[in-house]
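Engineer: Make a model of this:
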Amino acid sequence: MSNSNIKIGIIGGTGLGDKLGLETGQTVNPDTPFGKPSSPIIHTTWEGVDIYLLQRHGIGHIHNPSAVPYRANIFALKQLGVTHILASGATGSLREEYRPGDLVIVDQIIDKTYKRTNTFFERAAVHVEFADPFCSTMRNWLLNATKYLPSNQALENNDAPKPQNITVHAKGTYVVMEGPAFSTRAESHMHRAWGGDLIGMTAMPEAKLAREAEIAYAMIAMPTDYDCWRPHEVSSKQALLEEIIGNLNRATTNNIALIKAALRDLTILESEPCPAHAALAMGIWSHKDKIPADEINKLQVLWGKYFK
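Structural biologist: Modelled structure (predicted):
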C-alpha cells in the first residue's frame, strides 16, 4: 500500500470508472475560473492510491471533442491536488501493425486542432517546453507494468506484432484532428505520410494544458479500427459499427488490466522526477510586476508558487 503524496487523475470515457471498480467514493463538483468540468469528479482510493475519476465527454457522452471543457477539467484536477494524469481514449489506426484492440503508450503528437483554447495564460506570455508532450517517467511506469500482463510483450514500432492476449506498443504518434467528422481518405493518407500512427480527437489541448498546470500526463490510446486509408472488410455499416464496438470493449478491458497493474506499483513514479512538475520554472516570460494582480489571483492554483 502506497503512502506517497502521489494523486492520480484518470480521464477516460463513460463507464471507465465503473469497469475499474472505482466509481464508489466521494463525488466532488468543483468550480473553476473556466466553468464546471465535464463531469463530477469521483475521489476514491485503490491499492492505497488516491484516484480522481473524470469523464472527459460528460455523463452520457454529451460533449463532442471540440466542446469538451478542457481548461475546466485540468484546472479542477489541479485544485484537487492531482500530481499525475493518466488519460485514455479511442483512436483510429494509421498503421497495419497497430491492430484494433491493442494498446499504445503514446509518445508524440501532431496537433491539427484549431477551435479550442489551448492555454490558461491569456494575459501573460507563458511558454512551456513541449518537445516531449507525454511524461517520460509515466511512460516508463506504464511500460514497466506490462510485465504483469498476461502474455504481453511491449513492442517497438519496427517489431512484428505477435499473437498474444494483450499487445502494448511502446510508442506511437497521435494525430489530433478537430472533428467531429472523421478524416477524408486523402487526409488519412496524408496523416500516414506525416508519420502518424494513430488518429483521434481528444489528446489536445488536454496534454498541453496539463503541462501548463505542472501535472505529469500520459495517455493510453486504444485503436478501435483502421482509419479510412485501409478498406474495411465488413459487408455493411451496421457490421462495421458492431466490429468497432467489439474492438473498443476489448481494448477497454486490456486498458483496465494495464491501469490496475500500474497502480499496484508506484515505485517509478515515487523515485523518478517528472519534468512537468517544474514546467513553469522557466516558462513565465512576462515581467511579473506587469501581470495584472487579478490574473495572478485567478490562476493562483497554477503559478502561485512563482509569485512568492
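
Engineer: going forward, measure contacts between C-alpha atoms and count neighbours the same way
Structural biologist: Fine.

Engineer: Residues contacting stretch 129-143, please?
Structural biologist: With contact meaning CA atoms under 8 Å, 6 or more residues apart in numbering, stretch 129-143 is reached by 105-109, 154, 170, 207-208, 211, 216-219, 258-259, 262, 266, 268-269, 272-276, 279, 283.

Engineer: Kindly recompute the last result at 7 Å.
Structural biologist: 105, 107-108, 170, 207, 216-218, 262, 268-269, 272, 274, 279 (CA atoms under 7 Å, 6 or more residues apart in numbering).

Engineer: Any buried residues in that stretch, and which?
Structural biologist: 133, 134, 135, 136, 137, 138, 139, 141, 142, 143 (16 or more other CA atoms under 10 Å).

Engineer: Repeat that for stretch 177-190.
Structural biologist: Buried residues in stretch 177-190, counting neighbours by 16+ other CA under 10 Å, are found at 177, 178, 179, 182, 183, 188, 189.

Engineer: Please pick the buried ones from the contacts of stretch 129-143.
Structural biologist: Buried among these by 16+ other CA under 10 Å: 105, 107-108, 170, 207, 216-218, 262, 268-269, 274, 279.

Engineer: What are the neighbouring residues in contact with residue 280?
Structural biologist: Applying CA under 7 Å, 6+ apart, the residues contacting residue 280 are 128, 212.

Engineer: run this one through as well so I can compare:
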Amino acid sequence: MTTALTPGHHRADIAVIGGSGFYSFFGDDAESIRIDTPYGPTSGPITVGDVAGRPVAFLPRHGVAHEHAPHTLPYRANMWALRTIGVQRVFAPCAVGSLVPEFGPGTVVVPDQLVDRTAGRVQTYFDKGGVHVEFADPYCGDLRDAALQDGVVDGGTMVVVEGPRFSTRAESQWFARQGWTLVNMTGHPEAVLARELELCYTPIALVTDLDAGIEAGQGVRAVDVFAEFQKNIEPLKALVRGAIGSALMGPCESCRVHNGVELPIELP
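Structural biologist: Model prediction:
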C-alpha cells in the first residue's frame, strides 16, 4: 500500500539508503510512502518497517530496478524526504572499489573521511546566504560506532568520482598514492546534504572489486561488481540490522551544525 504524506508527518527516526544491489529491506507487508519534495520525487519508494523495535525507513538509492545512474540521482529530494518523515539518522550501505590490496572483495569498511572528485552535481540546499556547514569530519561518530560490528574495518578515505564510468588505471594509481583507500560514485553530495539537514550519516562500504590500479592486467566490470554485491547482500543486511539496534536514540548534538545560524530556507 502506498500512502501520500504531508510534510512533518513522523514515520521513522532512522533510515537506510540501499546502494547498488540493495533494493529492498522489508517484506511485502511494509508500508510504502510517497513524499512530495521541493526537489522532485525521490529515486524510489520509501518503505517503513520495524527493525530491533524501531520504525525504520528504507530508500533504494538507485530505484527498485536501478533506474538512476550515480550522476543523475535526485540526492536533494532523497535526503529532504527522509527528514520530512522524521528521520534523524541515516545508514548508507554502498558498493566501493578498493585502492589497497588488503581490502579485498567482501570486506566491509566504515570510512571516516571523504574526498570529492565529482563535477557538476548540485551539492547544497543553500543557494543564497552565508551558510557554510562544518564538514571536517563528514560522518557522524556515534553512527560510525554503531556500524562497527564484528569484522568491520574501522576507518578509511573514500574518494567519490563522477561516474558512471570506472576509473582509468592512472586515476586509480593516483588515488592510491594520495593514501585514499576506497572509490565510490554516490557518497557525495549525499553526505554533505545530510549534514546540511542536520542528519547523522555514515556509509557502510562493501568492497566489490580491486580498482584498476591495484593489479596490472585487471580492470573493473559492472557485471562483476553486481555479482559480488549480490553474494554478500544477506550478511550486509544483517550487519545493517545490527547497526540499527546499536544506534543511539534521540538527537545528536554533534551533527547540529546550524545553531545560531539564520538559514535562508526552512528545513522540513
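
Engineer: hang on, the earlier thing: and of the buried residues of stretch 129-143 of structure 1, the nearest to residue 28 of structure 1?
Structural biologist: Residue 28 of structure 1 lies nearest to residue 138 out of these, by CA to CA, at 25.5 Å.

Engineer: quick one: secondary structure of the counterpart of that closest one in structure 2?
Structural biologist: Residue 138 of structure 1 maps onto residue 143 of structure 2 when the alignment is built from TM-score structural alignment. Counting by DSSP: H, G, I helix; E, B strand; the rest coil, the backbone at residue 143 of structure 2 sits in helix.

Engineer: between the contacts of stretch 129-143 of structure 1, which is nearest residue 126 of structure 1?
Structural biologist: residue 279 (10.2 Å).

Engineer: re the thing from before, would you mind giving the buried residues of stretch 177-190 of structure 1 as TSV with secondary structure and distance to residue 128 of structure 1 added?
Structural biologist: Converted to TSV, the buried residues of stretch 177-190 of structure 1 look like this (DSSP: H, G, I helix; E, B strand; the rest coil; distance: CA to CA, whole Å):
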residue	secondary structure	distance to residue 128 of structure 1
177	coil	22
178	coil	23
179	coil	26
182	coil	30
183	coil	30
188	helix	30
189	helix	31
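
Engineer: how many neighbours does residue 152 of structure 2 have?
Structural biologist: 16 (other CA atoms under 10 Å).

Engineer: which one in structure 2 is aligned with residue 249 of structure 1?
Structural biologist: Checking TM-score structural alignment: residue 249 of structure 1 goes with residue 230.

Engineer: let me redo that: residue 96 of structure 1
Structural biologist: So residue 96 of structure 1 corresponds to residue 101, using TM-score structural alignment.

Engineer: List the residues that contact its match.
Structural biologist: Taking CA under 7 Å, 6+ apart, we find residue 101 of structure 2 in contact with residue 214.

Engineer: tell me the secondary structure for it?
Structural biologist: Of the three states, residue 101 of structure 2 takes coil according to three-state DSSP.

Engineer: Can you give me the separation between it and residue 145 of structure 2?
Structural biologist: According to CA to CA, to the nearest Å, residue 101 of structure 2 stands 25 Å off from residue 145 of structure 2.
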